[in-house]
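> Give me a model of this one.
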Amino acid sequence: MKAIKSTSLKKVLKFTKPYRARYNAVIFFAISLSLFAALRPYLLKRTVDEYISPKDETGLLYYIIAMGAVLMLEVASQFYFVYWANWLGQDIVKDIREKLFSQISRFKMKFFDNEPVGKLVTRTVFDIESIARIFSQGLFMIISDLLKMIVILGFMFYMNWKLTFIVLLAMPVLLYATRIFQIKMKAAFEEVRAQISNLNTFVQERLTGMKIVQLFNREKIEYEKFKDINRKHNKAWLKNILYNSIFFPIADIISSITLGVIIWYGGLNILNGDNITTFGDLFAYTMFISMLFNPLRQIADKFNELQMGIIASDRVLELLDSEMKIQDAGTLIATHFKGNLNFKDVRFSYIENEEVIKGINLDVKEGETIAIVGATGAGKSTIINLLNRFYEIDSGTICIDGTNINEFTLESLRKQIAVVLQDVFLFADTIYNNITLDDPNITREQVITAAKNIGVHDFIMSLPNGYDYNVKERGVMLSSGQRQLIAFLRAYVSNPSILILDEATSSIDTYSEELIQNATDTITQGRTSIVIAHRLATIINADKIIVMDKGKIVEAGSHYELINKDEGYYKNLYYSQFAVES
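Take a look at the predicted model:
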């Protein structure tokens, strides 16, 4: 376990390379701070023994000025040490968070199928903040405290080794208590982090699905679930508080007893007229013991901050080192596709040995509009996911214009393919930004022209502020039909070579459907289009209809070819749907 933690710390420290000068400066000020802190009690001893007892006013003034100068240097060192350590930590966190977000945004869809969003939010926000404490409250503070203790012990041995020996007798007891505290706190912190992750996941999911919670009157049930999770979170923190409440009073008692023994032993020496101890020694040791024991007491807490940061870094580094990214080894830049598609013996499974696409062969010619139909779970949407390389196929090949899609860079491949999904996602932003997705190459004039071409300009202008209307989170200010129109326009302005409509008209009103049907006629002209349809009446005019069942293509042809096929799958599906709608 220690080796793993050491490895994690080394990986985190690699992020300090761009800030090496600042890193070295923090170490320098840690050393300066320890020297100046230990020098003050020593100067106090000299002042008491050499100038106060002999009543030397001139020498007293000199040493007071010297002590003031040392104090100012200590304050300056403390300021720069704390400020630069925190500054370094925040810059490192910024770099790690950017790298992590970039990494997550390139993960396979399979990763998001299995990982709760709340967990990823915890990793990206809270765990990374814990990494910052490695530098602001953990590593550098521990280094500073250890240096301070070493320097202080050096001064103490130089001044009075007998008194120092008494102090050393008490240190093993405090070190043992510190070690026990550190072990208990480590386990407590791990439990706290786990409970925070569970709490974030639960809250995120329930807030996202609040409509379902209220529709099915699950407020009380979800409230009880939340109380249980929150109780576990509270219990984890109380354990943390309990250990702190026990340890710090014990540390204070040990420190106070040690100071009492020093005063008693040193005082007896002075009263007996021995030259072993001076009044200056007692004054200095009163400060030294506090300066020595406080860092030793707090080092356990700081070590736990370090440990907590390392635990968090393990979680973050696990994501950074993950191999869940789609392989982007292609070198070809797709500037434009003619649109010839070829699926050859394609097999795919979301779960190993459970194929959902079973050896599909499919050819689509340039400019054709094909429709893919079939029952739920037949594999229709999976084909679209594979074409966009959201998932890697198990075997076979997928080619566009005769070139394997793996040979294209992911960015250029996906830029030539526009997809309109059934479940439209809109960001909490303006309609214009949701259409362009902040692409600087798309102008407002192009958006307006495209909206007029497909007949949605009037709808957008009827909204407050028109294209600058903020749709709020997930587009809640718009109806499902309106969101679908925005998604359709978003696909259109990207000027794709291949257009995919995945159940794009299955959940919208008649008026919106008419708009999209008219827009479809416009946008599909001159480009290859794939329409995944639930309502068969919308794909009658497709050049080819592909019928899927249980991961296989069972029929293919035009509507009129398939409707006239005796006992055909499509024919039965069509008339069954027609009867239901009638």
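> CA atoms for contacts and neighbours, from now on please.
Will do.
> ok, so what distance separates the residue nearest the centre of the chain from residue 505?
Nearest residue to the geometric centre of the chain (Cα atoms, centre = their mean): residue 124, 1.5 Å. For residue 124, the distance to residue 505 equals 36 Å [Cα to Cα, to the nearest Å].
> same thing with residue 324?
33 Å.
> Which one's more surrounded, these two?
A direct count of neighbours by other Cα atoms under 10 Å for residue 324 and residue 505 places residue 505 higher, at 25 against 17.
> Just confirm the more buried one contacts residue 424, I think it does.
No: counting by Cα atoms under 8 Å, residue 505 does not reach residue 424; the two are 11.4 Å apart.
> Just the residues contacting stretch 559-573, thanks.
540-542, 544-545, 547, 554-556, 574 (Cα atoms under 8 Å, 6 or more residues apart in numbering).
> Before we compare anything, build this one as well:
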Amino acid sequence: MLIRLLRTHLRPYHRPLAAVVLLQFVGTMASLYLPSLNADIIDLGVARGDTGYIVRTGGWMLAVSLVQIVCSVAAVYLGARTAMGFGRDVRAAVFGHVNRFSAREVARFGAPSLITRNTNDVQQVQMLVLMSCTMLVAAPIMSVGGVVMALREDLGLSWLMLVSVPALAVALWLVIRRMVPGFRLMQTRIDTVNRVLREQITGIRVVRAFVREPYETERFATANADLTATALRTGRLMALIFPVVMLVLNVSSVAVLWFGAQRVDAGAIQVGALTAFLQYLMQILMAVMMATFMLMMVPRAAVCAERIVEVLDTDSSVVPAPRPVTEVSAHAELELRGVGFQYPGAAAPVLRDVSFRVTPGTTTAIIGSTGAGKTTLLSLVPRLVDVTAGAVLVDGVDVRDLAPDELWRRIGLVPQKPYLFTGTVASNLRYGNPDATDDDLWAALEIAQARDFVEAMPEGLASPIAQGGTNVSGGQRQRLAIARALVRRPEIYLFDDSFSALDLGTDARLRAALRPVTADAAVVIVAQRVSTIVGADQIIVLENGGVVGMGRHDELLDTCPTYAEIVASQNTAGVPA
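So this is what the prediction gives:
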């Protein structure tokens, strides 16, 4: 998964990556040349007392060091730009893909997990790319070059490399392979902490209303403790790496000095060559250590890449048509033909054999007990989810065949839980139509019975709205959501229990103001309150996912026991809208 993610999203950066490799190669070769020059100064300059040779060779060392510095700085700069661009592209890809998900896929992953995958997980892979550009390229060059240069200085000590390098590599591999399950579990624990925290912050009113702060504190403490315990177990393994590296490094240094001193004493090697050999061995081991840093990051990045690719590989259950219809002749018509919907793996369908038609200028109301499938039914029209049986037709065309933009342009949806975005009143209303003028916004607010409270705000249309609309009341939030749909001026209005937070007087005034605006549109209203739908041209009564009644208010009182029971329970029979 990691290789696939890197190969896909690093393809546009092949030129910067090639430049990084070249710069790292030049810089590493320059660093490998320095110990040899240092050995020449000791063996040829100091031993002979040739000051001129020392100065000339020292000048070459300064020049080589300058090349190394320039190449390293340039490589790190290009590597950082490449890594940041890679992270940007992956985040954009994940965000764009998630935006195409239906409600089913979003519910499957969960919002906290999707946020973690697009932030923390992408950052882990991005850091791997950055470290690869700065370390991984240099490590093999330094290892191979160091071996060649060390053998050039003295073959007699080469056995030390054959012992120390494999010993370090094996020891590190034994530690790192135990870290992979820990990193995978850690990402899951992060998801859990994010989920609990999100639930507690979002539902803070419920928590306080039921005095559940101690319980929620304990629940978060449990999730936090699980994450901490997993991180500590993985951290202990990570901490073990450094002592292992230092042990092998120091033992190797002692061994080189011990056996090298014997060869110097025997005249088989000069002091400068021994010094160079020691430096090359240290460079080789440092290269192994740099590769170790990469190996420490690879397991976690691999887990994160697996989670990212899982999102990218998940296809939406709402798929655009191969040849979408972009032009239709009908206007403001909605029809459901034998519609059924069943969640994957569910024992029974949520909806079954639902059929009705909404014509221009008419209002159809949907009512039923909780769990009857009203919201699911309304979600099928804008394709938040797709039918599993039957068909939904907008203006005579199956919504699955319509171009998505064409479908959504014709629909104005006010969801059951209205959501407002961080910004202003105006920016939220223009979500329905970015080109709407201030006059259009005030007209929509007037119809939605929201003009009075918006005018009372200190800055009017420019008044700030907090995330989710938490700085306005539930009724105000509903009215702003209705105004947002009105600004769009769609052909089909879908109101999903959008009047529940309004008092009866405001409800009646709003519906009266809506009539002239929706005179040429198809209107579908899901409601729990009979007074909201009593004047509808057609009322659909749902029970256990099926239609048990269809007609006007007076007809259903006589023909549909379920509807009569709902009316009786609310004591509104015969009360006009």
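> hmm, back to that, with neighbour count added, can I get the contacts of stretch 559-573 of structure 1 in TSV?
Putting the contacts of stretch 559-573 of structure 1 into TSV (neighbours: other Cα atoms under 10 Å) gives the following:
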residue	neighbour count
540	14
541	14
542	18
544	21
545	27
547	22
554	14
555	16
556	18
574	17
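> from the residues you listed, which ones fall inside strands?
544-545, 547, 554-556 (DSSP state E).
> All the helices of the stretch 151-300 of structure 1, residue numbers only.
161-208, 210-215, 219-271, 279-320 (DSSP state H, counting those that start in this stretch).
> What are the buried residues along the second one?
By 16 or more other Cα atoms under 10 Å, the buried positions in helix 210-215 of structure 1 come out as residue 213.
> so how much does that helix differ from structure 2 once superposed?
Here helix 210-215 of structure 1, set against structure 2 after superposition, deviates by a mean of 1.4 Å using mean Cα distance after the TM-score superposition for structure 1.
> cool, and the longest one?
Taken over the aligned residues, the distance from helix 219-271 of structure 1 to structure 2 averages 1.7 Å (mean Cα distance after the TM-score superposition for structure 1).
> what residues does stretch 223-242 of structure 1 touch?
Residues contacting stretch 223-242 of structure 1 (Cα under 8 Å, 6+ apart): 185, 188-189, 191-192, 195-196, 198-199, 202.
> I'd like those written out as CSV, with distance to residue 494 of structure 1 and neighbour count added.
As requested, those are exported to CSV (distance: Cα to Cα, whole Å; neighbours: other Cα atoms under 10 Å):
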residue, distance to residue 494 of structure 1, neighbour count
185, 54, 25
188, 51, 22
189, 48, 21
191, 47, 19
192, 46, 22
195, 43, 21
196, 41, 22
198, 39, 20
199, 39, 19
202, 37, 19
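> Can you lay out these as a markdown table showing distance to residue 266 of structure 1?
Formatted as a markdown table, these follow (distance: Cα to Cα, whole Å):
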| residue | distance to residue 266 of structure 1 |
| --- | --- |
| 185 | 37 |
| 188 | 42 |
| 189 | 43 |
| 191 | 47 |
| 192 | 47 |
| 195 | 52 |
| 196 | 52 |
| 198 | 56 |
| 199 | 56 |
| 202 | 61 |
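> ends of stretch 537-547 of structure 2, how far apart?
17 Å.
> Ok, stretch 490-503 of structure 2 next?
By Cα to Cα, one end of stretch 490-503 of structure 2 lies 26 Å from the other end.
> That one: how far from the chain's middle?
31 Å (Cα atoms, centre = their mean, to the nearest Å).
> repeat for stretch 27-42 of structure 2
Counting by Cα atoms, centre = their mean, stretch 27-42 of structure 2 comes out at 48 Å from the chain centroid.
> what stretch of structure 1 lies opposite it in the alignment?
Stretch 27-42 of structure 2 lines up with residues 33-48 of structure 1 when matched by TM-score structural alignment.
> same thing with stretch 179-193 of structure 2?
Going by TM-score structural alignment: stretch 179-193 of structure 2 matches residues 185-199.
> Return the mean post-superposition distance for the matching stretch against structure 2.
Stretch 185-199 of structure 1 sits 2.0 Å off on average (mean Cα distance after the TM-score superposition for structure 1).
> Contacts for that stretch next, please.
118-119, 122, 226, 229-230, 232-233, 236-237, 239-240, 243, 304, 307-308, 311.
> Ends of stretch 103-122 of structure 1, what's the gap?
Rule used - Cα to Cα; the end-to-end distance of stretch 103-122 of structure 1 is 15 Å.
> quick one: the match of stretch 179-193 of structure 2 to chain centroid distance?
17 Å.
> now for the ones in strands among the contacts of stretch 559-573 of structure 1, which pair is the farthest apart?
544 and 554 (13.4 Å; Cα to Cα).
> Next, show the common contact partners of those two.
Common neighbours of residue 544 of structure 1 and residue 554 (Cα under 8 Å, 6+ apart) do not exist.
> Now which residue in structure 1 aligns to residue 159 of structure 2?
Residue correspondence to structure 1 (TM-score structural alignment): residue 159 of structure 2 is matched to residue 165.
> Kindly report the same for residue 402 of structure 2.
Matched to structure 1 by TM-score structural alignment, residue 402 of structure 2 sits across from residue 408.
> do the same with residue 93 of structure 2
For residue 93 of structure 2, the residue aligned by TM-score structural alignment is residue 99.
> what number of residues lie near its match?
13.
> Strands of structure 2, start to end?
Using DSSP E, strands in structure 2 cover 334-341, 351-358, 363-368, 389-394, 397-398, 411-414, 423-424, 464-465, 492-496, 522-526, 538-543, 546-551.
> show me the contacts for the nearest residue to residue 355 of structure 1 once chain neighbours are set aside.
Closest residue to residue 355 of structure 1 apart from its sequence neighbours, by Cα to Cα, 6 or more residues apart in numbering: residue 349 at 4.2 Å. Residue 349 of structure 1 is in contact with 355-357, 393-394, counting by Cα under 8 Å, 6+ apart.
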